[in-house]
Structure formats: C-alpha cells, structure tokens
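S.K.: Just the structure for this:
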Amino acid sequence: MKKNKINIDKLIYLDQRIVVNEFQQKTSIIKRDKDYTLWVDINNIKPVDLYCYLQARFGKPNGMQSLFREYDSSNLIHWDYTFDYEGYRITIMCMTYRIEIHKSIDFQDQKYAKDEFIKDLKDDFRNYGKKISTFRTKVETWHLFINPFKRIKTAIDSNFVELDNLKINEIKYPEFNKFNNRTKKEMSIAGEKFSKANTLGINISLTLPIYAEAFINFLIFTLAKVNAYENKEDYESFIRSPINERMRNLHLKCKHFHCAVDYNNNEACKEFQSIMNIRNEMLHGNVNPNTNHFDTVYFDDRTPLFAKFTDLAFDSYLASQTGIEYHTLLTRYESIQNFISYVLTCLELNAAKQIMDMLDEPYPGWNPKTKRLGKLFADKAIDFQIDIGKKIKIIN
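M.R.: Coordinates of the predicted model:
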C-alpha cells in the first residue's frame, strides 16, 4: 500500500560505514518501490537551518558524497545525510542551488508527502532549539558584497569595447561639393556614432579616477591599522582626506607597507594626479575656452573671415571628442594601471599578492566577527542532476 507521508521520528541515522558498504555491494536488502521520485526544494526551507538541525539531531553528514567532497567551498554537493526509514533509504543532499531528497518510496500524493516532510522537519526545529543554537555559534557568518573596484573596472572595459567598435577615427570627412541624399544619410549615421562616442568618452573619463580611488579605498579597508569598527571617527577622517594626503599616509595608517608611496616624485603618481585634475574640471563643469577650443574664425565687424572652408556641423562632431578620444582615454587608463602597479610594489610581497587576488573578486565575503575578507566561491559554479539509470519523477 502506498504511504501518505514520512514520519520523521522514524528516521534512523546510519553509520557511514553501512552507507559505504551498501554503495559498494549494491545490496538488494534495501526496500525499493517501483518508482524512484526525487524531491527538489529551493524556497521552503533554508539550507543553513536544515543543516544545523540535522547536525544537532544526528551529528555530522554521513552520506556517500561527504566522503568525496574537497576541503573547500567548490564542491558539487556540499553535504548529504542518509537515513534508514522502515527499510528504505532516504538521502538529503544540498547542492549549490537546491535541496534534493532522494528516496524509493511510493506515496499516494508525492507533492503532499514532500510538503509535509519539509513542514515536519521545520516544526521539529523547536525540539532541538538549544542544540541548534549551540551549533550555530560555531558557524561563521560571511556577508557577500559587491567589490566596487571590480565593478567599475568591468564597466570601464565594457565602455572601451563599445567605443572602439564605433571606429570614430575611420569616419571620413564628407564631400560637401557633392552633397546629395547619400551624403545626408552618411552625416546622419556619423552624427549618431559621434553622439554615442561622446557619451561613452565622458563616462570613461569621469570613471577612470573613481576606479583608481576605489583601489586606494580597498587598500585602506583591507589593511588599515584602525578599521571603521574600532575607531569610526579616525577611519572616516583618513578615508575622506584629499587623495595626495591619503597616499602619503598609507604606510603610516595601513599594515604591510615596506616603504612609503612617493606621491610627489613618482611619475606614475604624477600622471594619476593629472588625470584627477582633468576629472575635477569635468566634474565641476568648468568653462575653459583655452583648453576646449577646436577652431578659429575671424570677423571684420560682422563679416566672417575663414582661415579655411569647413563644415561646422561635422567639425562640431569632431570637436565633441576633444580630450576624450579613444587613444587619449586608453593612455589615461594605462597610466592608472601603472599607478596601481607602483602602489602595489610598496607592499610586502605576500600582502600584494593577496590584495591582487581580492581586487579581481567581484563578490568577496566579509566576516564581521573576525574582520576578514575572503574569496568564498570559485569563479564558476557547476551544477548537475544525478543520473540514477532509470526514469525519475521530479517533484518541485
């Protein structure tokens, strides 16, 4: 007769040696109903709560996959438990994206049985509340956050690709002595490209110094001798000080610097400061005809005297790129990379390597208790569905 639900009080935690032996022998004494049904759950129970409950009630994971897992966070299956249930086997395993419950038990209503099983487990948490709380004290808390340095770098690189694809420098000056519909269409296309290039160029120009400042602030957050949690006022004062001040004080305020940053004399630092100055001019919308002029025209009273015949419309397109040309921006980008490289050479070798690894991590973890940064997961998560070798009915 098909069952209605699982009685969680009858779950028996197996010695892992039994689990291994049954796997090796593929023993036939284990009860199996005709259909193999896989229950999948994503939103009805928190994996951390279920894990702590199973640890508190039964002990360490005893499933087969627990023997194969590497001592890191990049496993296909992170933990699994195998139980005896009236001669049947029930395995609960946690993947990266879901909980899977494997068993060979027929139920009158599989969806109902699954929902009741999870509900009963959650209701049983209160019976092990003290043990669960004790175990939770051993569990580390890590907050995933967005690395501003990596995010800004990704945006800059994307903008550079878009800008390069526009091929602005390959747009030819129109032949206005042969002005026709074709020329008009070419001018329209050129205008759209220059408009897009102008937007991208301004974005890159304004963002490059922010990219460098994100690097500086990442260093301070990671290496500061007094962090924001110990002395907020001192930390905030340092992080908000002018760039040149911050750079000169890095070796005094932060750990693992084997020498001071020679901000006033190093060429990479000088170039970076120049880029900061350009950014400030743009940021404040300063008007400067001396640096932004693109042509000269003479007037005798109200009579224009041209030095050469040009097309003001097309020349204005060209002028929109002044100071934000692709190669100009690329040179500034390289200058900032040189600046970052120079500052890293002022760090002790091991510290520099760790900082470089963390800078490249888009979603690092932060442990608020130990004040540690960490890379919690591999760059790519792998997922799969176990093939049991027979038709499987999956209940979500």
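S.K.: from here on, contacts and neighbour counts on C-alpha atoms
M.R.: Noted.
S.K.: Confirm Thr141 sits in a strand?
M.R.: No: applying DSSP: H, G, I helix; E, B strand; the rest coil, one finds Thr141 to be coil, outside a strand.
S.K.: Wait, it touches Asn367, no?
M.R.: Yes: between Thr141 and Asn367 there is a contact under Cα atoms under 8 Å: 6.0 Å.
S.K.: which helix in this structure runs the most residues?
M.R.: Identified as the longest helix of the chain according to DSSP state H is helix 181-223.
S.K.: Downstream of that one, the next helix or strand is which one?
M.R.: Next helix or strand after helix 181-223 toward the C-terminus (DSSP states H and E): helix 232-239.
S.K.: What degree of burial does Phe309 show, as a neighbour count?
M.R.: Phe309 has 7 neighbouring residues, counting by other Cα atoms under 10 Å.
S.K.: I have a second one here; can you model it like the first so I can compare?
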Amino acid sequence: MLIVRSKLKPVDIYCYLKARFGEPNGFQNFLRRNDSDNWIHWDYSLKASESDVYFAGTSREIHIIVGEPLSDQQWRDLIVGIKRDFARVGARKSEVLQSLEKYVVFQNKYVSIASLCANLHAAIVDAPAKTSFPKQSPSRKTQLKAVERAMRSVATRADELFGNCLKLQLLMPVMAEAFINMIILMFTRDAVRNDAAAYQAFVRAKVPDRLAMLSQNCDGFARHIDKGTEAYARFMRVMDKRNFALHGNVDPIREQIEVVYFDGRRPLFSTPGNHIATFFEHLEAIYRPGEVVSDYEAVHAFLWEIAQCLEPRARSFFEHVIDDAYPGFEVHMRRATRILPDAVVMGMLPTMMYDDDLQVEW
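M.R.: Okay, the predicted model is just below:
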C-alpha cells in the first residue's frame, strides 16, 4: 500500500480513472454518505493482468493498494506511468473535468468577525465589577497596600474592558455589513449580477440604500426591509456612530470629558474628588461598556429582522450557509453555498508509506 499526497492531484487521478473505467465501483461507494462529509470519497477496484489494484480518494490523498509487493522504484514507476497515461485518454479526461462543478472556497468574513465580536461581548459582560477606592486615608502600611491593590485592580480592569469596548464598537458595524453582503452574494438576481455596473452600484451603495435595494435586487425576499421598526432605528444609530469613529473624527465639544481652567500653567479642575478614581470614571464615560453591549445586541436584533424578511425556504438555505466559515462559490453559476463539512478530518496510518518517503529520484 502507498499513500500518494504529493505526486498526484486528486482531481487528475479521479478524472483519469473515470475516463478509462467509468463510474467508481469500489465498495466504499456504497458506504459513503451522499455528501462531502466522508473520509473516503470514491474508490475503484481494478485488475491489472492477474493483480488486484485498488484506488481510494480521501480529501487530498490517493491510497493505492496492489496485490503484490513493490519496491520503492516500482512504486515510483507506477506513479510516473499513470501520469504519462493521462495523455492517452486526454480528450475524455478533459470532458470529465469539464463536466464537474467548479467551486472556489472563500472566507466568510461574517463568521470570522462575528466570532471575534461574540468573544468581546462575553468579555465585556463578564468583566469584574468596578473596585471602589478606600474612602479613609491610608494611615497605616496595611491600608496603603490596600489602596495600591485597588489601584492595580482598577487599572487592569480598565486596560482589558475599555480595550474590548473599543474593538467591539469598531467591529460590530463591519460584522453587520458582512452579513448584508453575504445575502447579496447568495441571492442577487441574475439580471443584476450579470450587469457589472448595476452590481457594483448595489454592493457599493450606502448601507440604508443597500438595505432598501435588497428586496428589489435579490431573490428570496417575501417583503421589504421595514424602516419603521425600532430595530432599524437602533441599527442606524450604531452605523452613524461607526461613520464618525471610522474616519478618526474628533469633536472636542461633543466628546468633552470635563472642564479644566488654567492660570498660566496651573491647572484648576472644576470637579473635586479622588484624582485617580475620577480619571477612571472618565474612561468609563468615554468607552460606555453598557452602551456598547446594548448596541451589539441591537445589531444582532436587526440582522435577525433582515433574515425574517426572506421566504421560509430561502431563509433556511441562508441560515445553512451564513454560519459556514469557508463556503464555496460556484464559478459558472456564480452562487455561494456550503460545500465542505465544518470539521477538517485526516486519517494517518503509522505503518503506511507515503510517496514523499520513497527513496527514489523523481
């Protein structure tokens, strides 16, 4: 037995075998499920004179079993001979290849960003409560240490919490757009998809306009996006905040924290209190953890509302694909769908030999 993982492409050997011998005839074809979630996807049981020859295709490997022992050089000659024989059935092999559906695998950015956002949301919600500074003056060494511990605790919480708030605030509108763009990719009508100018105008439109065009330019919608709902209004407020923050806009009056007067170079604060505690209170006011969490939940509520506008069958298909981290895009029909299982599985047999282990000259 030899496992080939470098010298033969699975699609090449499959098309060659199908061109020569027809449909796969091995026993694994009766065991496999009729989907892409199998260890062995196809196999052939063949005869070469009196010897049995067996080919099986996993995702990226070809397993070859012959009925007699072969030396490393004979294995090498077998692989080279198969590749040379491609030309003999080249026309038929090409027909088989052309008959296959061709997909490109791409990254579903919604899944990646939504996963990051979910982790940030959980970290914000589960963040430790604010630590209060001791109100009495630290008259003893033990009290001073308590103040130091409180300061370290507040600083650590602030570094993690407020950093997560900023990340989530910037990412959740991107997550929403990725969700909308997946709907466009999956359901855009052929008339729009095949018109380059119309399609570019659709995908590049501002978010409110893009939402309005979904039911016009996409199949599968049972009704328009309702702009009169509270979910829509809250979503647009989140997007407006994104537009302000995304460009690094600065509005000191709008974003003011407090008022400080100066006499020459002497700062005169208008708010009394614990200086360090007040500093962290200002950070809390800037990053607004509670508001960020509320905005995140509002975005998800509106995305759910968009999905509810789809017809039941289209919604079921969309839900099947939107959670796939690496969907496929059919090149000829230009349609996105789920093509591979979520789990990546590989079987390794410790006693087996691989083609790149052969002691031969290629």
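S.K.: Now the longest helix of structure 1 on structure 2. Mean distance?
M.R.: Its aligned residues in structure 2 lie a mean 2.4 Å from helix 181-223 of structure 1 after superposition (mean Cα distance after the TM-score superposition for structure 1).
S.K.: Which other helices and strands does that helix contact?
M.R.: Using 3 or more Cα pairs under 8 Å, 6 or more residues apart in numbering; DSSP states H and E, the elements in contact with helix 181-223 of structure 1 are helix 148-166, helix 267-283, helix 312-319, helix 326-345, helix 349-359.
S.K.: Show me the one of those that comes nearest Arg372 of structure 1.
M.R.: Closest to Arg372 of structure 1 of these, according to Cα to Cα: helix 349-359, at 11.6 Å.
S.K.: so the closest one matches what in structure 2?
M.R.: Aligning helix 349-359 of structure 1 against structure 2 (TM-score structural alignment) gives residues 312-322.
S.K.: got it, and stretch 248-259 of structure 1?
M.R.: Mapping stretch 248-259 of structure 1 onto structure 2 (TM-score structural alignment) gives residues 212-223.
S.K.: and that stretch, which residues are buried?
M.R.: By 16 or more other Cα atoms under 10 Å, the buried positions in stretch 212-223 of structure 2 come out as Met213, Leu214, Ser215, Asn217, Cys218, Asp219, Gly220, Phe221.
S.K.: contact partners of that stretch?
M.R.: For stretch 212-223 of structure 2, the surrounding residues in contact (Cα atoms under 8 Å, 6 or more residues apart in numbering) are 184, 187-189, 192, 202, 224-225, 309-311, 313-315.
S.K.: sorry, back to before: of all pairs in the buried residues of stretch 212-223 of structure 2, which one spans the longest distance?
M.R.: Comparing every pair within the buried residues of stretch 212-223 of structure 2 by Cα to Cα identifies Met213 and Gly220 as the most remote, at 13.0 Å.
S.K.: Go ahead and name everything in contact with stretch 280-299 of structure 1.
M.R.: With Cα under 8 Å, 6+ apart as the test, stretch 280-299 of structure 1 has contacts from Leu206, Pro304, Leu305, Phe306, Ala307, Ala319, Thr322.
S.K.: switch the cut-off to 10 Å
M.R.: Where contact means Cα atoms under 10 Å, 6 or more residues apart in numbering, the residues beyond stretch 280-299 of structure 1 that reach it are 202, 205-206, 209, 274-277, 279, 304-308, 310, 312, 315-316, 318-320, 322-323.
S.K.: measure it end to end?
M.R.: Stretch 280-299 of structure 1 has its terminal residues 34 Å apart, counting by Cα to Cα, to the nearest Å.
S.K.: SS state for Tyr44 of structure 2?
M.R.: Of the three states, Tyr44 of structure 2 takes strand under three-state DSSP.
S.K.: er, Tyr54 of structure 2 I mean
M.R.: Using three-state DSSP, the structure places Tyr54 of structure 2 in strand.
S.K.: give me every residue that touches it.
M.R.: Met1, Gly26, Asp43, Tyr44, Ser45, Leu46, Lys47, His63, Ile64, Ile65, Val66, Gly67.
S.K.: repeat that for 8 Å
M.R.: By Cα under 8 Å, 6+ apart, the neighbours of Tyr54 of structure 2 are Asp43, Tyr44, Ser45, Leu46, His63, Ile64, Ile65, Val66.
S.K.: Please list only the buried members of the residues you listed.
M.R.: Buried residues within the contacts of Tyr54 of structure 2, counting neighbours by 16+ other Cα under 10 Å: Asp43, Tyr44, His63, Ile64, Ile65, Val66.
S.K.: and of those residues, the nearest to Arg84 of structure 2?
M.R.: Distance ranking of these against Arg84 of structure 2, using Cα to Cα, places Ile64 first at 17.2 Å.
S.K.: can I assume that closest one sits in a strand?
M.R.: Yes: assessed with three-state DSSP, Ile64 of structure 2 lies in a strand.
S.K.: State the distance from whichever residue in structure 1 pairs up with it to Ile394 of structure 1.
M.R.: Superposed on structure 1 with TM-score structural alignment, Ile64 of structure 2 falls opposite Ile101. Ile101 of structure 1 sits at a distance of 10 Å from Ile394 of structure 1 (criterion: Cα to Cα).
S.K.: Quickly list what's touching both of those two.
M.R.: Leu38, Trp39, Val40.
S.K.: and which of the buried residues of stretch 212-223 of structure 2 is nearest to Leu31 of structure 2?
M.R.: Set against Leu31 of structure 2, the nearest of the buried residues of stretch 212-223 of structure 2 by Cα to Cα is Gly220 (35.7 Å).
S.K.: before we move on, the earlier item: got a markdown table for the helices and strands packed on helix 181-223 of structure 1, with distance to His293 of structure 1 too?
M.R.: Converted to a markdown table, those look like this (distance: least, Cα to Cα, whole Å):
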| stretch | distance to His293 of structure 1 |
| --- | --- |
| helix 148-166 | 23 |
| helix 267-283 | 15 |
| helix 312-319 | 8 |
| helix 326-345 | 17 |
| helix 349-359 | 39 |
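S.K.: how about those helices in JSON lines, adding mean neighbour count?
M.R.: Shown next, in JSON lines, are these (neighbours: other Cα atoms under 10 Å):
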{"stretch": "helix 148-166", "mean neighbour count": "16"}
{"stretch": "helix 267-283", "mean neighbour count": "17"}
{"stretch": "helix 312-319", "mean neighbour count": "15"}
{"stretch": "helix 326-345", "mean neighbour count": "17"}
{"stretch": "helix 349-359", "mean neighbour count": "15"}
